[in-house]
Structure formats: structure tokens, C-alpha cells
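Student: let's see this in three dimensions:
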Amino acid sequence: MKSLYQYAILLIAAAVLFSCSKNSGGPETGTPDEEAGSYQLEEITYSLASGDGIDTVKLNLAGGEFSNYGNNISEQKMSPDYSSLTKRSLFTLSNGETAPKGLLLDTVKVPVPSNWYSNQGYSVDTRLFTLSGKEVELPYLIADSHDLNVSVPARSRVVIDSKIDRYTIRCSFKAIFKNAATGARDTITGKWNGTLRYNNSSFVATEYPL
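Tutor: Take a look at the predicted model:
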């Protein structure tokens, strides 16, 4: 894992620059106007500055309920429901900063952090998010999910309560753009507020007699 100050996401191909992916929730793929198309995103980096930080909150997930009116143990399966989880992204520019003339931030898509490590390194999400002042919210992608085995005693009802931890972050960003026509470079800075990831899902079973 590269350190924070060494880690840079390099986007060299102009075709990738202002591309828009349907599954990333932004504008549809299209040809930017001539002025906006003259800018190339060279890199974007993230860091934790004074006042930045990571917060964790425990969320309730959809649970489950199983009843067994028989005289023998009933073995059931439950599929965890993560459909309510989303990844949010919001960029704000530093006070007094504006984008260079002709650079339409609503058309620019960039990678955002998906995890932050104690050594100040980070990884990025596989999807791109628009570098604009509008919040973007996409379904969160769960890499792997397994069914739960639930044993329901005879003449009993089992209620499953499910929770998960959500990690959100406020961090600083720096994006460097190159004007393809003039070769000049412009830097914009600001804050990124968004969802890093979800982790530590828990399932608690409570038994009740029927």
C-alpha cells in the first residue's frame, strides 16, 4: 500500500477523463463541449488534515423471523439483506476557489476512497463519482455474502436482529488538471464527505416460545 503522499490516481487517457458510467449514477456518456474537453485530469489525491476524520455508526439492517410449530428442530436459512446500504459522495471546493473557466465539474468523474488505513494509506472504490457540489448516492456493493443457518427449536419462534457498522469520512482532496491546448496546469482543492465502507455485520437470534 502506497503512503498517502505517494498515492496518486493517474488518469492518463483523455477518453477516461470525462467518461460517464451508467452504473455510477452520473451523467450519461457523451462528448463534452470544446472548452471542457480541453482539460485533462492528471491526478487526484486525498489526505487527512486538521478537522478531518472518520466516524462510525451502527445501523439496523432488515432482520428475519422463523416459527416452528412442530415437535422437532427446524433448520432454516436466511439471506442477509444489504439492499438499504448506499455509498454517498459529496465534493466541496475550498473557500474562494472556483473551477477554471470551461472546466465543467459536473462532467468529471474521479475515484473516491473506499478504505483508510492506520499508516495513512487508502484504497479507492471501483466506481467513479462526479466531482461536483451535488451529493451522489449509489447502492453499496457487497463483495461477498453467505446465507445464515438458523436452528429453530420445537414450538418456538426465532427473531433475528441484524446490524452493521458504517464508516464515513471527511477528508481533503487535491485535483490537478492540465489544459490540453495550452499545457497550463490548474489545481483545485477542497473536502470530500462520503461513505468509506460497511463492516462488522452482526446477527443476534432471540428465541420465544409458541
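Student: could you use CA atoms for every contact and neighbour count after this?
Tutor: Fine.
Student: ok, residues contacting stretch 159-171?
Tutor: The contact list for stretch 159-171 (CA atoms under 8 Å, 6 or more residues apart in numbering) reads 46-49, 52-66, 191-207.
Student: which of those fall in strands?
Tutor: 46-47, 53-66, 191-207 (DSSP state E).
Student: buried ones among those residues?
Tutor: Neighbour counting with 16 or more other CA atoms under 10 Å marks 46-47, 61, 63-64, 66, 191-198, 201, 203, 205 as buried within those.
Student: tally of neighbours for the closest residue in space to Y122 that isn't next to it in sequence?
Tutor: Distances taken as CA to CA, 6 or more residues apart in numbering put W116 closest to Y122, at 4.4 Å, once the chain neighbours are dropped. W116 has 19 neighbours, counted by other CA atoms under 10 Å.
Student: please apply the same query to P209.
Tutor: P209, neighbours per other CA under 10 Å, totals 12.
Student: excluding chain neighbours, what is closest to it?
Tutor: Closest to P209 by CA to CA, 6+ apart is S156, at 4.4 Å.
Student: contact partners for the residue nearest to Y122?
Tutor: 122-123, 196.
Student: would you turn the residues you listed into TSV with distance to V112?
Tutor: Listed next are the contacts of W116 as TSV, based on distance: CA to CA, whole Å:
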residue	distance to V112
Y122	10
S123	8
L196	9
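Student: tell me, how many neighbours does the closest residue to Y46 other than its chain neighbours end up with?
Tutor: Nearest non-adjacent residue to Y46, counting by CA to CA, 6+ apart: F173, 4.4 Å away. Other residues near F173 number 21, with proximity taken as other CA under 10 Å.
Student: for comparison, sequence B:
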Amino acid sequence: MLHSTVHTVNEKASIIDNKEGTFLGLAYDVRKAYEGAREVIKQSEDEKAVGLPDYGVQYGVEILWPVILVQSRILREGLSFFNSTKVHQGMTFCLEAIIEDALVDDFGYETGHLLIEYWERLHGAAQRLLEEKLDSRGAQFCLWKKKQRMDMLVGLIASFDPLYPLLYKQWTNRERNEQWPANHPFAAKNLVAPEALDALKDTEWVDPKC
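Tutor: I've put the predicted structure just below:
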């Protein structure tokens, strides 16, 4: 049902200019998940040396947080541009509920809900612009180590805002003026400067596991 919903939105929603773009990739990931696609996570040599047990078979598909957050918002916004059904709406709500639960599970209550807040601010009506920005944001996400991804995803999602260059200045000024602690999600060390993101445009994404 979700697979067909994505295809229907991709076909009928006028906001989606590129019918072969990132959004359609959501249908592929959904299909692989329904097929029970799985990956065996192999141990590193260090893990083998200390006798750790095998990870075993891991079910699911690999999806990067910035990608699924953009795809799901385009899905939500796309429903407003044609005569969608309750099935389309229901499938979208189910996906959003899964994402919300996963954000809180992965990032904790406070950060998870802050991510949900900024995720919901993404405007799928500018699908082309969202996908253009995802190009550099995805590249940045893949360059980070695990801890950086955990600490800096909120700021990265906030950077999709057209006003991010202004927000970046405001947030970094607040830290300098000691209006919030250095470990705040919008502290300078957890943000990427707008010009640094611009420099990553058209950069090939590296394997985020590296």
C-alpha cells in the first residue's frame, strides 16, 4: 500500500518536477523492506579477536536520516496537490508515526522531538529546492562520524530553512552571549556554516560507515 501510494503521489502531485528524483527512491526502499531484504553485518577483525558474538542477520534497508526526512515531507505535501484517498493519507500517517518513534528511540526524548519539530517545517511544496539542498546536506551527513551525526543532525535539518544563513548568525551570537550552553543543539560546534554547505554541492556521498 505504501509503495503504491508513493508511486501515485510521484505521478499525480504537481509539486514533483523530477519524476525520477530522490522522492521516488522511497518506493524502492519500501519495496525492498517488504521483500524482507536483509544484510549480514560482519564482525571486524578486532571484534573477532575478543570473541564477540556474531551480529547475525539484520533485516531492513539502509536509509540515511536526511533522505527519509525529506522524502516523507514531500509525500505529505504531495497529497495536497491531487484528490488523495483515505488510504493514501493513512499510509502517510503510518510512515510518519514510524519515523517519529525512530527519531525518539535513536536520539532521545528532547533531541528526538526537536528533530520532529524541524522535520515538520520542511516544505515539500518546494520539492526541487529540497532535493537540491539534500545534495549538500546528505554529503555532509555522510562525512560525519557517528557521534557527529547524533549531535549535529538537528542543525543539519534546520539548515533546509531558506532563512538558515540568518538563523545561523542568530544562533551563534546567542552562544557567544551565553544565552545557551555550548552543548545546545544549535551551538556553533553543532552547526555547519552556510558557506561550508554550499561548498559541498555536487560532492559525491561517501559511505557513512567509513
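Student: what would you report as the TM-score here?
Tutor: Overlay of the two chains. TM-score (TM-score structural alignment, normalised by the length of structure 1): 0.20; 73 aligned residues with a CA RMSD of 5.7 Å.
Student: element containing P113 of structure 1, please.
Tutor: strand 109-116 (DSSP states H and E).
Student: who are the packing partners of the helix or strand just after that strand?
Tutor: Beyond strand 109-116 of structure 1 on the C-terminal side, the first helix or strand identified by DSSP H and E is strand 122-130. Counting contacts by 3 or more CA pairs under 8 Å, 6 or more residues apart in numbering; DSSP states H and E, strand 122-130 of structure 1 is packed against strand 109-116.
Student: measure the closest residue to V40 of structure 2 other than its chain neighbours to E39 of structure 2 for me?
Tutor: Spatial nearest neighbour of V40 of structure 2, excluding adjacent residues (CA to CA, 6+ apart): V57 at 4.6 Å. According to CA to CA, to the nearest Å, V57 of structure 2 and E39 of structure 2 sit 6 Å apart.
Student: so E75 of structure 1: helix, strand or coil?
Tutor: At E75 of structure 1 the chain is in strand, as set by DSSP: H, G, I helix; E, B strand; the rest coil.
Student: what's the burial count for it?
Tutor: Other residues close to E75 of structure 1 by other CA under 10 Å number 12.
Student: wait, it touches V158, no?
Tutor: No - assessed by CA atoms under 8 Å, E75 of structure 1 is found out of contact with V158, at 11.3 Å.
Student: find the residues that touch each one of those two.
Tutor: V152.
Student: for the strand or helix carrying P165 of structure 2, packing partners?
Tutor: Secondary structure from DSSP H and E places P165 of structure 2 in helix 164-176. The elements that helix 164-176 of structure 2 packs onto, with contact taken as 3+ CA pairs under 8 Å, 6+ apart, are helix 194-199.
Student: same thing but at 10 Å, please
Tutor: Here helix 164-176 of structure 2 touches helix 146-158, helix 194-199, going by 3 or more CA pairs under 10 Å, 6 or more residues apart in numbering; DSSP states H and E.
Student: quick check: angle from the first one to helix 164-176?
Tutor: Relative orientation of helix 146-158 of structure 2 versus helix 164-176 (axes from the mean of the first three to the mean of the last three CA atoms, to 10 degrees): 120 degrees.
Student: which of the residues in helix 146-158 of structure 2 are buried?
Tutor: 149, 151-158.
Student: reformat these as CSV; add distance to L130 of structure 2.
Tutor: Listed next are the buried residues of helix 146-158 of structure 2 as CSV, based on distance: CA to CA, whole Å:
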residue, distance to L130 of structure 2
R149, 20
D151, 22
M152, 19
L153, 16
V154, 16
G155, 16
L156, 13
I157, 11
A158, 12
